[in-house]
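> Sequence and predicted structure below; questions after.
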Amino acid sequence: MEPDGVTFFILQGLSSLGEKQMILFVILLLGYIVILGGNSMIIFTLTDPKLDSPMYFFLANLSFVDMVYTTITIPKMLSGFLSNVSTISVPGCFLQMHFFIQLGCTGHAILTVMAYDRYVAICNPLHYTSIMTRPVQLLLITGAWVFSVVCTLPATIIALLRPYCGPNVVKHGWCDMASVRRVACADTSVDNIVSLCLAMVALLTPGSLILTSYVLIGVSLSRMAVTQRLKAFGTCSAHLTVVTISFSSASCVYISYRVRIIVAVLYAALTPFLNPVIYSLRNKELQESIRRTVNNRSFRRISVHFGFKLC
């Protein structure tokens, strides 16, 4: 359904910054390059047979979600910095709105799946391979996507059905649901309640499950020897760091609809930017795989250039 009297929205973004927009443009551009490069490297590296485990399978899915999540908003924002007026069509606006929220929710759900994976690996190590089979991995990833759709689609449909008769200026860098709702020509109090309830479900459900997993992991670690405890904690440290950053920043952004735009922009790029950095720095297996992959590719290019044949 296309809003009455409005065929496009103007994204005001950070136009109030004036010339300082270019500073943010450079920061976002460099960050976006790192996000695409770092997450692509992780996905490509995880084709290494030595990293054929559920944890790395889930990490590859998380990297894919992070790449698409940032691609939905950042390129449009970058183009807006370079033009006087940034516009987006009505269908494009609501598609951007939905997939931005859904993919953010999907990322949290995948982090929950990864917490469960760590729980099984540490608390039931003898049954790990029989529990975390490939069908179970696919079922968990599918569940993460279904959960995100259920938590986000109703609010998007409600927003789409509202009349929009002008003005059509969205005071945000992208089609943020709360910002678009403010230009609706109707009472949106019900929309606010529905969105807040769904946001709480999308945050509290994964958060509670992750917390439960780590409580059980903590109980299991207390019964282990010091060396086993340190090794087990090492496998969880990267995931726990990402979870802490992701959920704390998401809580600040989504619970308060009056958050400043620049904070929301930084949040949208923060976790996808930090994920490959944190996992690469804290995971020796991943570091070694990246090193092997880069060295093998470099050797292949040199061999092709000089006409050598690889065995």
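Yep, that arrived. Numbers count the residues shown, from 1 in each chain.

> can we go C-alpha only for contacts and neighbour counts from here?
Fine.

> give me every residue that touches V263.
V253 (Cα atoms under 8 Å, 6 or more residues apart in numbering).

> The same query, at a cut-off of 10 Å, please.
Shown in contact with V263 (Cα atoms under 10 Å, 6 or more residues apart in numbering): 249, 252-253.

> List buried residues within those.
Listed as buried from the contacts of V263 are 249, 253; burial here means 16 or more other Cα atoms under 10 Å.

> which among the contacts of V263 gets closest to V85?
Distance to V85 across these (Cα to Cα) is lowest for V253, with 25.5 Å.

> Wasn't the closest one part of a strand?
No: assessed with DSSP: H, G, I helix; E, B strand; the rest coil, V253 is helix; it does not lie in a strand.

> take a look at this one as well, against the first:
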Amino acid sequence: MEQQGQNKSLGADFFMLGFSTNATLQSLFFALFLAMHLITLSGHLAIVVITLVDPALYTPMYFFLRNLSFIEVCYTLVIVPKMLANLLAKSRRVPLTACAAQMYFFIALGGAECFLLAVMSYDRYVAICNPLRYTLIMSRNLCMRLLVVACASGFTISLGLTMLIFSLPFCGSHDINHFFCDIPPVLYLACSDTHFNEVAVFLVCMMILLIPFLLILISYAFIANSIFRIKCSEGRKKAFSTCFAHLIVAVLHYGCAIFIYIRPKASYSLEQDKVVSLIYTNVTPMLYPMIYSLRNKEVRGAFWRIWERKFPSTKN
């Protein structure tokens, strides 16, 4: 009977609790998050188009930036549309297979982004510390291979972790106290011993989060050393500006993720985690295009060149 109950639980649906049951608050949340989502998509798609269209941006730096923006678009599409639908839906039922698929793509794309941010720090390291050999080292072939490794690593690791979590029996409450199928709230619902799974999640998060973040910090230590050796203040300023945007994005992304996934279980708070998750799935992806474009003269210049080609000004 116990085995039958566990097997039955594997096919059961989940129910997403979301943010609030108040209809007015749900409508306000829907309008706010929809506006943020549209801004996020517009910003990242603009970066993808600009870096594809303008030949001046056919460099390794913008190749990685374009793919980072594409990953961010997919990343937000995995989470936000379903979250918006749940804000308006009377029933927030989520089939187990759909929950597993959402978790898989969320971890896969998040992991690919983590590895890609580390690759981008290596690109900046080569550009500043070995400028004369930059084009030789960062060849198109190497850039493609680094991109494939970053994405393949994220998707491969995610598959094993998702299978490990959804192999557990869920025979108690199926109410997920979250707005998407994240690891901690789903793991919280398991009705068997989850110690092994928690250790596995911790080790995977160490691999996806801490190791790339440490590599980024090491890269920027070398970069800072090289920048301080530049005698020309204008040269130092230019070198610093090319790294500042990437460093801010890395700190925001890794900081929120490390807070959620790498800390003792005793300090877990599903309500607190929900707020932090809202920041790194909705707020920070919206800020990334602004951070990159507003501080980057090349991106702004490419935008205006494309704009003038499409909408030429009439001169008398």
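Sure thing, it's come through. None of these values were measured; they are calculated from a predicted model.

> where does the TM-score land?
The TM-score (TM-score structural alignment, normalised by the length of the first structure) is 0.91; 300 aligned residues with a Cα RMSD of 1.9 Å.

> Kindly reformat the contacts of V263 of the first structure as JSON lines and extend each row with distance to T71 of the first structure.
JSON lines is the format used below for the contacts of V263 of the first structure (distance: Cα to Cα, whole Å):
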{"residue": "S249", "distance to T71 of the first structure": "19"}
{"residue": "C252", "distance to T71 of the first structure": "22"}
{"residue": "V253", "distance to T71 of the first structure": "19"}
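
> wait, which of the contacts of V263 of the first structure is closest to C93 of the first structure?
Nearest to C93 of the first structure among these is V253, at 19.8 Å by Cα to Cα.

> Translate the closest one into the numbering of the second structure.
When the second structure is aligned by TM-score structural alignment, the residue opposite V253 of the first structure is I260.

> Which secondary structure element is home to the residue nearest to that match when sequence neighbours are not counted?
Nearest in space to I260 of the second structure, with sequence neighbours left out and distances taken as Cα to Cα, 6 or more residues apart in numbering, is D273 at 6.3 Å. Per DSSP states H and E, D273 of the second structure falls inside helix 270-278.

> Return the residues in contact with the match of V253 of the first structure.
I260 of the second structure touches 183-184, 205, 254, 268-270, 272-274, 276-277, counting by Cα under 10 Å, 6+ apart.

> now T241 of the first structure
T241 of the first structure neighbours (Cα under 10 Å, 6+ apart): 274-275, 278-279, 282.

> how far away is the counterpart of it in the second structure from K8 of the second structure?
Using TM-score structural alignment as the criterion, T241 of the first structure maps onto I248 of the second structure. Per Cα to Cα, to the nearest Å, I248 of the second structure is found 46 Å from K8 of the second structure.

> Next, count neighbours for the residue lying closest to F240 of the second structure once chain neighbours are set aside.
Sequence neighbours aside, I227 is the residue nearest to F240 of the second structure in space, at 7.2 Å (criterion: Cα to Cα, 6+ apart). Under the neighbour criterion other Cα atoms under 10 Å, I227 of the second structure is assigned a count of 21.

> circling back: so what's the gap between the helix holding D273 of the second structure and the chain middle?
16 Å (Cα atoms, centre = their mean, to the nearest Å).

> And stretch 239-248 of the first structure, by the same measure?
So, by Cα atoms, centre = their mean, the centroid of stretch 239-248 of the first structure is 11 Å from its chain's centroid.

> So what's the residue count around V169 of the first structure?
Count around V169 of the first structure with other Cα under 10 Å applied: 17.

> what range in the first structure does stretch 99-114 of the second structure sit on?
Counting by TM-score structural alignment, stretch 99-114 of the second structure corresponds to 93-108 in the first structure.

> show me where the stretch 1-150 of the second structure has helices.
Using DSSP state H, counting those that start in this stretch, the helices of the stretch 1-150 of the second structure run over 2-10, 23-53, 60-88, 96-129, 134-137, 140-165.

> Please identify which of the ones you listed is closest to L217 of the second structure.
Of all the helices of the stretch 1-150 of the second structure, helix 96-129 sits nearest to L217 of the second structure, with 8.7 Å by Cα to Cα.
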